[in-house]
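*Asks:* Generate a structure from the sequence data that follows.
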Amino acid sequence: MTRDLELRLVGASVPDGEIVVKDLAALTLALQELSTRIGRDIVNTPGPGRTKQFMEEFVQLRLCALEPGSTVLKFSRGPIGKLDVDLPQQKAADDRFWEIVEAIREDRRPDWVTDRVAESAARLVSALRETAPRATLRDSTHAAVQIDSSRIRVETWTSKRVQTGTQMEARGRLEKIDLHSHEFRVRDDIGQAVDLKHVKDDKDAAKLVGRWVIATGRGIRASDRIVALDNASISPVDDPALDFENHEVLTIDEILASTPGPDPAGGIELTDDEFVAFLEAARG
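*Replies:* Have a look, this model is predicted:
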């Protein structure tokens, strides 16, 4: 089935509707390579399915328009002259492509991503960062995914993950639960996400979704930061914002009224000689 794909670039340092040729080449090659490698992974999955040639036709991209607003690249995606029918492997490849796009937006690398797919995702991240400060990807069946190019990092996809074996902790809001894979995710106030693997007592932990929690487990690091905790346990904690709520706010007039002014009878006492010396020093 042929689909559309739209990439909108916002804030680039070129006129609307234009793009630097090297940036166009980097973006289109990265998008095509990412789609192709995801499709190849699907074909290599055990079980009945279509041939490698058919899948590569499905993930084929064709640039069909370059429009203003700021600059919009429009692609056709999929085989030409084939029956307009979605097949299971096509849907799986499409779902994985959009999962990668969402992961790029969140600056995290999903566990299922192979090194080859991660390499292509890193190239797309690099191309987006070079081309425009913001970008949006969408098609006719997926809502627009807005990407802040300044926040995404190539290192998320290229850095080797190291299992430390050390117990570590992460605090944040529990925002994702998956009882099937026993994987959850927390995100702190500055937007950094930590994946939680093999969560203990996951059914009880799932009741904490949307709340602030502390998660502990064996740390997995990449780029000198914690990206995941293995064999994780989750406990609720108070939202740190509560410390700043329900406090009385005083106006400036109330603050000034409650603060005593200078005491007219206060101050140091000087002898006559000391006072004369002070005046001489002041005149000098």
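*Asks:* use CA for all of it now, contacts and neighbours both
*Replies:* OK.
*Asks:* what about the helices in the stretch 1-150 of the chain?
*Replies:* Assigned by DSSP state H, counting those that start in this stretch, the stretch 1-150 of the chain shows helices spanning 21-43, 52-58, 88-106, 115-131.
*Asks:* Out of those, which is closest to Glu67?
*Replies:* helix 21-43 (13.1 Å; C-alpha to C-alpha).
*Asks:* TSV please, covering the helices of the stretch 1-150 of the chain and showing distance to Val10 and mean neighbour count.
*Replies:* What follows is those, written out as TSV (distance: least, C-alpha to C-alpha, whole Å; neighbours: other C-alpha atoms under 10 Å):
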stretch	distance to Val10	mean neighbour count
helix 21-43	14	19
helix 52-58	28	17
helix 88-106	15	18
helix 115-131	9	21
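*Asks:* so can I have TSV of the ones you listed showing distance to Ile214?
*Replies:* Rendered in TSV, the data for the helices of the stretch 1-150 of the chain read as follows (distance: least, C-alpha to C-alpha, whole Å):
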stretch	distance to Ile214
helix 21-43	34
helix 52-58	43
helix 88-106	20
helix 115-131	29
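*Asks:* residue nearest the centroid of this protein?
*Replies:* Taking C-alpha atoms, centre = their mean, the centroid of the chain lies closest to Glu106, which sits 1.9 Å from it.
*Asks:* ok, Ile152 touching Asp107?
*Replies:* Yes. Taking contacts as C-alpha atoms under 8 Å, Ile152 lies within contact range of Asp107: 5.2 Å.
*Asks:* what about these two, which has more around it?
*Replies:* Using other C-alpha atoms under 10 Å as the criterion, Ile152 and Asp107 rank with Asp107 on top: 24 against 20.
*Asks:* Now do the more buried one against Val227, distance only.
*Replies:* Using C-alpha to C-alpha, to the nearest Å, we find Asp107 at a distance of 10 Å from Val227.
*Asks:* same question, Thr158
*Replies:* Counting by C-alpha to C-alpha - Thr158 and Val227 are separated by 13 Å.
*Asks:* try Thr45
*Replies:* Distance of Thr45 to Val227, computed by C-alpha to C-alpha: 27 Å.
*Asks:* sorry, back to before: for the residue nearest to the centre of the chain, give its distance to Thr114.
*Replies:* From Glu106 to Thr114 the distance is 18 Å (C-alpha to C-alpha).
*Asks:* Now show me the structure for the sequence below, then we'll compare the two:
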Amino acid sequence: MADLLVLRLHRGPDHPGELDAGGLVALVGALQRLTTRIARHLVHQARPGRSAGVVERAARVRLVGFTADGAATALRFAVGEDDVLGEGLEHEVVDALSELVRGLWNEEPPAWTSALLGDACVELLDALVRTARTCTFGGDRFREASFAPAGLSRDRWPRTDGPRSYGATASIRGRLDRVDLRRRVLRVLDETGADVVVESLVTAYDSDADPVRDAARLLGSEVVVTGPASRGAGGLRLRGATIRPA
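*Replies:* This next block holds a predicted model:
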């Protein structure tokens, strides 16, 4: 029998009960990818011999409800099949998903997390950043967990290609030339003419403010961005940064 999963999105870029199509596609796709990888992981680890079709059906995610819930947008998903009786693989999938979500919240992956699962968890976090400032997962068999996805560590999760490492804090002065409200990513052209990507912003003075929307008012202005830095092939990136006029 299918399991119910409820996701509430709080203080996102859209009005309660609305969701940008691109954000919805990214979110549902990331959730489906994660449940499929969980099912395959469970079968390969403990239940060899099950057919691929059984695994895919047990991991199938269906959006069965989409409503405004007070100031939040509530999405209800069914995981698995409705016409199968008893405690099936879909229940194990949701139980494992619950562990992984609590691992995201606590920034501590379960010991059994594989690199493929780590990739899918980080993809889910990134999709949540596009749609909400904070989110709450719950359901019939899912102990509720609430967290702010933009501020959570990706670096602790095993990855197939290895995560970027964010180290000492750096302060960059330059012109803010792009603000992506959907992806919540900023770009600053620094004094040397190089692009600096700001993956997420935090605010130190008002927890209810949206730092990305506030930063949009500075578009085209000289700013100073400060945060943990990562230098790699793709250039300099900052995460969990603050921004102020120069």
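*Asks:* quick revisit: can you pull the contacts of the residue nearest to the centre of the first structure?
*Replies:* Contact analysis of Glu106 of the first structure by C-alpha atoms under 8 Å, 6 or more residues apart in numbering lists Ile152, Ala193.
*Asks:* ok so, going back, between Thr45 and Val227 of the first structure, who's got more neighbours?
*Replies:* Neighbours were counted for Thr45 of the first structure and for Val227 using other C-alpha under 10 Å; Val227 has more, 21 against 10.
*Asks:* and that one, what element?
*Replies:* Assessed by DSSP states H and E, Val227 of the first structure sits inside strand 225-236.
*Asks:* got it, and Val197 of the second structure?
*Replies:* Val197 of the second structure belongs to strand 195-198 when assigned by DSSP H and E.
*Asks:* Where in the first structure does that strand fall?
*Replies:* The counterpart of strand 195-198 of the second structure in the first structure, using TM-score structural alignment, is absent.
*Asks:* Go through that strand and flag the buried ones.
*Replies:* Asp195, Val196, Val197, Val198 (16 or more other C-alpha atoms under 10 Å).
*Asks:* from those, which is closest to Thr67 of the second structure?
*Replies:* Lowest distance from Thr67 of the second structure to these (C-alpha to C-alpha) belongs to Val198, with 31.9 Å.
*Asks:* Next one: that closest one from Thr242 of the second structure, what distance?
*Replies:* Taking C-alpha to C-alpha, one finds Val198 of the second structure at 9 Å from Thr242 of the second structure.
*Asks:* and what of Arg231 of the second structure?
*Replies:* In this view, Arg231 of the second structure and Thr242 of the second structure are 18 Å apart by C-alpha to C-alpha.
*Asks:* out of the two, which sits in the more crowded spot?
*Replies:* Counted by other C-alpha under 10 Å, Arg231 of the second structure and Thr242 do not tie: Thr242 has more neighbours, with 20 against 14.
*Asks:* my guess is the more buried one is in a strand, correct?
*Replies:* Yes. Thr242 of the second structure: assigned to a strand according to DSSP: H, G, I helix; E, B strand; the rest coil.
*Asks:* Check whether it really touches Gly227, as I assumed.
*Replies:* Yes. Proximity of Thr242 of the second structure to Gly227 meets the contact threshold set by C-alpha under 8 Å, at 6.4 Å.
*Asks:* which residues are in contact with both of these two?
*Replies:* Taking C-alpha under 8 Å, 6+ apart as the criterion, Thr242 of the second structure and Gly227 do not both touch any residue.
*Asks:* the inter-axis angle of the top strand by length along the first structure versus strand 225-236?
*Replies:* Longest strand in the first structure, counting residues (DSSP state E): strand 162-178. Relative orientation of strand 162-178 of the first structure and strand 225-236, computed by axes from the mean of the first three to the mean of the last three C-alpha atoms, to 10 degrees: 50 degrees.
*Asks:* how about Arg11 of the second structure, what's its partner in the first structure?
*Replies:* Under the alignment (TM-score structural alignment), Arg11 of the second structure pairs with Gly11 of the first structure.
*Asks:* What separation is there between that match and Glu106 of the first structure?
*Replies:* For Gly11 of the first structure relative to Glu106 of the first structure (C-alpha to C-alpha), the value is 20 Å.
*Asks:* and what of Val117 of the first structure?
*Replies:* The gap separating Val117 of the first structure from Glu106 of the first structure is 17 Å, by C-alpha to C-alpha.
*Asks:* Gly219 of the first structure too?
*Replies:* In terms of C-alpha to C-alpha, Gly219 of the first structure sits 20 Å off from Glu106 of the first structure.
*Asks:* Could you report the neighbour count for Val225 of the second structure?
*Replies:* Other residues close to Val225 of the second structure by other C-alpha under 10 Å number 22.
*Asks:* what about the spatially closest residue to it that is not a sequence neighbour, how many neighbours?
*Replies:* Closest residue in space to Val225 of the second structure, ignoring its immediate chain neighbours: Ile243 at 4.5 Å, by C-alpha to C-alpha, 6 or more residues apart in numbering. Residues lying near Ile243 of the second structure (other C-alpha under 10 Å) number 23.
*Asks:* now swap in Asp20 of the second structure and tell me
*Replies:* By other C-alpha under 10 Å, the residues close to Asp20 of the second structure number 13.
*Asks:* Tell me who's in contact with it.
*Replies:* By C-alpha under 8 Å, 6+ apart, the residues touching Asp20 of the second structure are Asp14, Thr131.
*Asks:* Point out the other helices and strands that whatever helix or strand Val188 of the second structure lives in packs with.
*Replies:* Val188 of the second structure is part of strand 185-190, with elements assigned from DSSP H and E. Here strand 185-190 of the second structure is seen to pack against strand 169-180, strand 195-198 when contacts are counted using 3 or more C-alpha pairs under 8 Å, 6 or more residues apart in numbering; DSSP states H and E.
*Asks:* Now render those strands as a markdown table, adding distance to His91 of the second structure.
*Replies:* Below are these laid out as a markdown table (distance: least, C-alpha to C-alpha, whole Å):
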| stretch | distance to His91 of the second structure |
| --- | --- |
| strand 169-180 | 37 |
| strand 195-198 | 39 |
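*Asks:* Which of these sits closest to Gly29 of the second structure?
*Replies:* With C-alpha to C-alpha as the yardstick, what comes closest out of these is strand 169-180 (20.5 Å).
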